[in-house]
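Peer 1: Predicted model follows, preceded by the sequence.
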Amino acid sequence: MNIHLQILFLLLNLSIFTTSNENEKAMSVYDFEIQSLEGEIINFADFKGKNILIVNTASECGYTPQYADLQELHESYGDKVTVLGFPANNFGGQEPGSDQQIAQFCEKNYGVTFPMFSKMEVVGNNQHPLFKFLKEQTGKEPTWNFCKYLVSADGEDISFYPSSVNPGELVEKL
């Protein structure tokens, strides 16, 4: 085989490999479909046109009272922002419950009515693809429970906020 054919063959193989990898990666936040605590698959394309606040949550954390603030944001500014909660047990083992236990805790203690998703890994080797995507877009990943990502209404801008930022402080960004 002459050198030109070898180079062509190599380029074709690289092209196929690159294309398949690109197809596996989400190109926007709207490409995700994730299971809720109730077992329903939620299509993120349904959130187009509104800001999205993505929060990794835990039931036994010092920041857990932020559930009340997230619910207030959901009730008062639901026309501008969709609040989404993602329970995770990555930090201090502070979310040990099952999906059913988490749902019961959130409703009983905070009256949570915004969408909550099935417990997942938000950091580490088994990091959920959504949080990998958010990390790629912002250069930041959760460092503790109740870290927040605010996605603009057009899906183009994503900002990271640490646990210490109260959800109410984000109202001016909506």
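Peer 2: Noted; the coordinates are in hand. Numbering: from 1, shown residues only.
Peer 1: For the rest of this, base every contact and every neighbour count on C-alpha atoms.
Peer 2: OK.
Peer 1: quick one: the helices in the protein?
Peer 2: With DSSP state H, the ranges of helices along the chain come out as 3-24, 66-77, 99-110, 129-138.
Peer 1: Same list (those helices) but as TSV, adding mean neighbour count.
Peer 2: Converted to TSV, the helices of the chain look like this (neighbours: other C-alpha atoms under 10 Å):
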stretch	mean neighbour count
helix 3-24	10
helix 66-77	18
helix 99-110	15
helix 129-138	17
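Peer 1: Now tabulate these in JSON lines and tack on distance to L150.
Peer 2: Output for the helices of the chain, formatted as JSON lines (distance: least, C-alpha to C-alpha, whole Å):
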{"stretch": "helix 3-24", "distance to L150": "24"}
{"stretch": "helix 66-77", "distance to L150": "13"}
{"stretch": "helix 99-110", "distance to L150": "21"}
{"stretch": "helix 129-138", "distance to L150": "10"}
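Peer 1: Quick one: closest of those to M116.
Peer 2: Evaluated over the helices of the chain, closeness to M116 peaks at helix 99-110, with 7.8 Å, by C-alpha to C-alpha.
Peer 1: other SSEs contacting that closest one?
Peer 2: Packing partners of helix 99-110 (3 or more C-alpha pairs under 8 Å, 6 or more residues apart in numbering; DSSP states H and E): helix 66-77.
Peer 1: hmm, 10 Å instead?
Peer 2: helix 66-77, strand 81-87 (3 or more C-alpha pairs under 10 Å, 6 or more residues apart in numbering; DSSP states H and E).
Peer 1: will you turn these into CSV that also has distance to N166?
Peer 2: Output for the helices and strands packed on helix 99-110, formatted as CSV (distance: least, C-alpha to C-alpha, whole Å):
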stretch, distance to N166
helix 66-77, 7
strand 81-87, 13
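Peer 1: Which of the ones you listed sits closest to E121?
Peer 2: The nearest among the helices and strands packed on helix 99-110, by C-alpha to C-alpha, is strand 81-87 at 8.5 Å.
Peer 1: For that closest one, enumerate the helices and strands it packs against.
Peer 2: strand 51-57, helix 66-77, helix 99-110, strand 148-151.
Peer 1: another one to put next to it:
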Amino acid sequence: MRHILILMISTFWATGAWAMPRDVEFASIDGGTLQMSDWAGQPVLVVNTASQCGFTNQYEGLQALYDTYKDRGLVVLAVPSDDFNQELASAEKVKEFCELNFAIDLPMTDIEHVKGTAAHPFYKAVADETGFVPRWNFNKVLIGADGKVVATWGSTTRPQSAEIIHQIEKALD
């Protein structure tokens, strides 16, 4: 943990702004790990998700964004979370649900915490940088190719909204 803090501090002093530590990793829903460093130089839209939420149909829009922009470098990362008591009991059930109902093939993490003291280091870093903490499922964080938070959105902003697409287009240019 100390090396992450040192990396964050040195990034701040070198650039004048916080950047997401690239050594942050997530457990993958498929097994193994997903590392932010694998996507260095690419924008990443990170979304905390849940399978039993009124916003669950946003998976369709997330997959559509991924399909539209992945060849240009966009990564859409779904982070299932039960912090709002609306996720299925296991990663296996989440994966099956997403594949059957939404044909999801975008990267997904194992079930993670996104708020509070148990929050995943990614979400702690975003909160430290911006003050943004997910208030509900399907909150979105766009990380630019430079590792900086470009923008954040709440649940009611749909994945294919004009403002998200505008920010993605800018991040890809």
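Peer 2: Looks like it arrived, so ask away. Predicted model only: the values in this text are computed from it and were never measured.
Peer 1: Just give me the match in the second structure for E95 of the first structure.
Peer 2: Applying TM-score structural alignment, one finds that E95 of the first structure aligns to E87 in the second structure.
Peer 1: what's the answer for F133 of the first structure, then?
Peer 2: With TM-score structural alignment as the criterion, F133 of the first structure pairs with A125.
Peer 1: For the nearest residue to that match once chain neighbours are set aside, give its distance to E96 of the second structure.
Peer 2: The shortest distance from A125 of the second structure to any non-neighbouring residue, by C-alpha to C-alpha, 6 or more residues apart in numbering, is to M20 (6.8 Å). Noted for M20 of the second structure: a distance of 30 Å to E96 of the second structure, by C-alpha to C-alpha, to the nearest Å.
Peer 1: Same check on S90 of the second structure?
Peer 2: Taken as C-alpha to C-alpha, the span from S90 of the second structure to E96 of the second structure is 10 Å.
Peer 1: follow-up on the earlier one: surely the match of F133 of the first structure touches D23?
Peer 2: No. Counting by C-alpha atoms under 10 Å, A125 of the second structure stays clear of D23, with 11.8 Å between them.
Peer 1: can you list residues touching both of these two?
Peer 2: Common contacts of A125 of the second structure and D23, defined by C-alpha atoms under 10 Å, 6 or more residues apart in numbering, comprise I4.
Peer 1: What distance do you get for the counterpart of G62 of the first structure in the second structure to D128 of the second structure?
Peer 2: Using TM-score structural alignment as the criterion, G62 of the first structure maps onto G54 of the second structure. Distance of G54 of the second structure to D128 of the second structure, given as C-alpha to C-alpha: 28 Å.
Peer 1: Map Y161 of the first structure onto the second structure.
Peer 2: So, by TM-score structural alignment, Y161 of the first structure is matched to W153.
Peer 1: Surely K148 of the first structure touches P162?
Peer 2: Yes. Using C-alpha under 10 Å as the test, K148 of the first structure is close enough to P162 to be in contact (6.3 Å).
Peer 1: Which of those two has more residues huddled nearby?
Peer 2: Using other C-alpha atoms under 10 Å, the more surrounded residue of K148 of the first structure and P162 is K148, with 25 against 17.
Peer 1: residues in the first structure aligned with stretch 96-115 of the second structure?
Peer 2: Going by TM-score structural alignment: stretch 96-115 of the second structure matches residues 104-123.
Peer 1: Name all residues that make contact with the residue nearest the centre of the second structure.
Peer 2: For the second structure, the residue nearest the mean C-alpha position is V46 (1.5 Å; C-alpha atoms, centre = their mean). Counting by C-alpha under 10 Å, 6+ apart, V46 of the second structure touches 62, 75-79, 107-108, 122-123, 138-143, 152.
Peer 1: Please apply the same query to E60 of the second structure.
Peer 2: By C-alpha under 10 Å, 6+ apart, E60 of the second structure lies in contact with Y66, C98, N101, F102, A103, I104, P159, Q160.
Peer 1: residues contacting the second one?
Peer 2: Right, the one you point to is C98 of the second structure. So C98 of the second structure contacts A50, S51, T56, Y59, E60, I104, D105, M108 (C-alpha under 10 Å, 6+ apart).
Peer 1: which of those residues are buried?
Peer 2: For these, a neighbour count by 16 or more other C-alpha atoms under 10 Å gives the buried set as A50, S51, T56, Y59, E60, I104, M108.
Peer 1: you'd agree the second one is up against F97?
Peer 2: Put plainly, it is S51 of the second structure. Yes. Counting by C-alpha under 10 Å, S51 of the second structure does reach F97; the two are 7.4 Å apart.
Peer 1: shared neighbours of these two, which are they?
Peer 2: L88.
Peer 1: for stretch 56-76 of the first structure, how far is the first residue from the last?
Peer 2: Stretch 56-76 of the first structure has an end-to-end distance of 21 Å (criterion: C-alpha to C-alpha).
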